[in-house]
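[1] Sequence plus the predicted model coming up.
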Amino acid sequence: MRRGAVELDVPLAARPGQVIGVLGPNGGGKTTSVLALAGVLPLGEGHVRVGAEVWDDGRRRLAPEQRRVGLMLADSLLFPHLRAVDNIAYGPRSRGLDRRRARARALDELERVGLVDRATARPAELSSGQQARVALARALATDPALLLLDEPLSALDPDTRARTRSDLAARLTAYAGVTVLVTHDPLDALTLADHLVFIENGRVTQAGTPAEVLSEPRSPYVGTVVGLNLYAAQGDSHGHVHTAGGGLLVTTAPTEGSVWATVAPSAVSLHRHEPEGSARNAWRLRIASLTLQGQSARVGLVGTLPLTAEVTLESVTALGLQVGQHVWAAVKATEVRTYPQ
């Protein structure tokens, strides 16, 4: 299907109870995929099949309200004039359930997300994390076969996000349907999903379990998400790895032919002068960025081989690291990993 300049060709398959994490850069097709599953956008080709039901096959398409879909967005979109229990009961009521049973179902969902004591609170009386949990309860109250979560935690502050992520993980464990989680946050994806799909320019560039993706990223974007330096390269039997950008790496575990080469940022050491010793990879590079993360810092380096290093704050101080400064970066050959493209 096509939306604007993006032509989307994204196969997705999941079993009941599975959480699919969908990641990708802006404009790559993530939200378009969600809208197609929800029925907001029609397919040009292909199909949407959930269980034994065909929701869209390019010819016949169920309207959004005919699909058993639950949707949760970054903005909870709760009705401001309704209490939490009534916000949740709205879905079952709209599907024909009487007031008493809809309220009972809403209270059950509130209990599952740990908010039954806030049943009579209106959205303005709830914290942002509580609003997100009410929105999740509302999405699940209609017993959807497919739950769509589009950046559900992105509007939350870091502390609230961590707590809500834990609550969300617990609730999804008990959900029997299929969940599609769209997120930019690798921590959300790695902790909530059991299968990851990366979409770039409307195509799937990599799919697999979190362990598989962490072990062998297969696109520069995926490498960035999982926090590794990743290079498309050519390897030879002598352990020489020539990157597409003209850089050279040496590894003790060579792979011949077209390869991906990875270096963990934590394996990169920085020096004021050209290092001596066992490191067989050393480059004089310029610091392009310096970002503090807790008790460590990520240092973006540019030059012969673009590289990200992760060093301690003590190292930042001892070396006097600053943006624009030239330093030597070193990596042991045993820390360079290669695998076939």
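    Arrived safely.

[2] CA atoms for contacts and neighbours, from now on please.
    Fine.

[3] I'd say residue 151 and residue 184 touch.
    Yes: contact criterion Cα atoms under 8 Å: residue 151 and residue 184 qualify, at 7.3 Å.

[4] which residues sit in contact with residue 323?
    Going by Cα atoms under 8 Å, 6 or more residues apart in numbering, residue 323 touches 286-290.

[5] So it belongs to a helix, correct?
    No: counting by DSSP: H, G, I helix; E, B strand; the rest coil, residue 323 is not part of a helix but coil.

[6] The structure to be compared is supplied as follows:
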Amino acid sequence: MTAVHARIHVSRPGFDLDVPLSVASGETTAIMGPSGAGKSTFLDALAGLVPLTDGRIVLDEEEVSTPRFQLAPARRGTVLLGQDPHLFPHLSARENVAFGPRAAGTPARMARGMAEEWLARVGLADAGKRRPADLSGGQQQRVAIARALAASPRLVLLDEPLTSLDPVTADGIRALLAEHLVGRTCVLVTHDAVDAVAFADRVAVVEAGRLTQEGAVRDVLGAPATAFVASLAGLNRVVGAAAAGGVRVDGALIEGRGDLRGAPEGAAVFRPGDVRIVGDGAYGSWSTRVVRVEPTIAGARVHTATGGIAVDVSLDELAARGLGAGAEVTLSVDAACVRLLPA
């Protein structure tokens, strides 16, 4: 198992990524952030595919990247698995999986035996002789996982490996990865909070090329420091002036639990499902305007003008109240459901 200590600084015209990261031996860290934040570049730098402008990368006690030195990717003991399995089309599934051990010097017969074992582990015991063109997308991704892990990498790098899969296949691959990543050092890039919760011990959030929040997955998702993290967690995060027992934004006072004494600004964090549409003049309520309505599996999410607060409603309530863009509504949220954090 390998520990990672890195500060990755990659700069080019119109782009600047400067992010520190440490990953303990046997731990999985998820890298999350909006598109264009630099997540894949970060992973490519760890793999040795992108040179550093500044900083350094250390795997265990071995320095593998600096601005003046770059250890070849093949000598790092890392594997990078992305959305495309990138299987060798002319090789069978067994030979694809055996490629890593054979490249490391394992005798061909032994490497093929290892490949058969790994194919069985990923649920493809009978697919060894089939070529990638004869496999489904989900099966190809399973072969790619087997190939990656059969190489006994000291560091596993995953770049959104489930994005191109249908939900049922993705669930199966997610369970497979969760099982086989136990005890391995891994850095995972994902847009999906489900993946972070399923795989990762910690999460690092990268926005505009900078680290904006880091910590245990549930701690970060439960106390989002930015609007982006709040959106990942499916939460409202409303920033305003700190007031006695709450946060004041656009004339509304949102009360909650937390200590904001001494803080000029605070953030109120709460679930859209905890917001209620109430009658005018109700205690602790505020009036606002509907900006847009977004369909959800269970009904609809109504986005409002005050602090961008979202409200989850049923389809019946949506129709009964006529909640279209421009509609005036009065909202309320129980203070017991609101967490107050320094902004």
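    Structure received. Please read all numbers here as calculations on a predicted model, not as lab measurements.

[7] Any idea what the TM-score is?
    In this superposition the chains share a TM-score of 0.90, using TM-score structural alignment, normalised by the length of the first structure; 331 aligned residues with a Cα RMSD of 1.9 Å.

[8] In three-state terms, label the residue located most distally from the centre of the second structure for me.
    Computed with Cα atoms, centre = their mean, the residue of the second structure farthest from its C-alpha average is residue 281, at 41.1 Å. Judged by three-state DSSP, the three-state class of residue 281 of the second structure is coil.

[9] how about the strands in the stretch 201-343 of the second structure?
    Per DSSP state E, counting those that start in this stretch, the stretch 201-343 of the second structure carries strands over the ranges 202-207, 210-216, 236-243, 246-249, 252-255, 265-270, 275-277, 286-295, 300-304, 310-313, 328-333, 339-342.

[10] Turn the ones you listed into TSV, columns for mean neighbour count.
    Below are the strands of the stretch 201-343 of the second structure laid out as TSV (neighbours: other Cα atoms under 10 Å):
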stretch	mean neighbour count
strand 202-207	24
strand 210-216	17
strand 236-243	23
strand 246-249	22
strand 252-255	22
strand 265-270	25
strand 275-277	18
strand 286-295	18
strand 300-304	22
strand 310-313	24
strand 328-333	19
strand 339-342	22
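
[11] To residue 225 of the second structure, which of those strands lies closest?
    Residue 225 of the second structure lies closest to strand 210-216 among the strands of the stretch 201-343 of the second structure, at 6.6 Å (Cα to Cα).

[12] Pull the residues that contact that closest one.
    Residues contacting strand 210-216 of the second structure (Cα under 8 Å, 6+ apart): 17-20, 37, 201-206, 220, 225-226.

[13] which residues in the first structure does it align to?
    Matched against the first structure by TM-score structural alignment, strand 210-216 of the second structure falls on residues 203-209.

[14] Go ahead and measure how far the matching stretch is from the middle of the chain.
    Stretch 203-209 of the first structure sits 12 Å away from the centroid of its parent chain (Cα atoms, centre = their mean, to the nearest Å).

[15] Helices of the second structure, start to end?
    39-47, 93-103, 108-121, 137-150, 167-180, 193-199, 217-222, 227-233, 315-321 (DSSP state H).

[16] In the shortest one, which residues are buried?
    Burial within helix 217-222 of the second structure, assessed by neighbour count using 16 or more other Cα atoms under 10 Å, is assigned to 217-218, 220-222.

[17] Check stretch 28-35 of the first structure too.
    Residues of stretch 28-35 of the first structure classed as buried under the neighbour-count rule (16+ other Cα under 10 Å) are 28-34.
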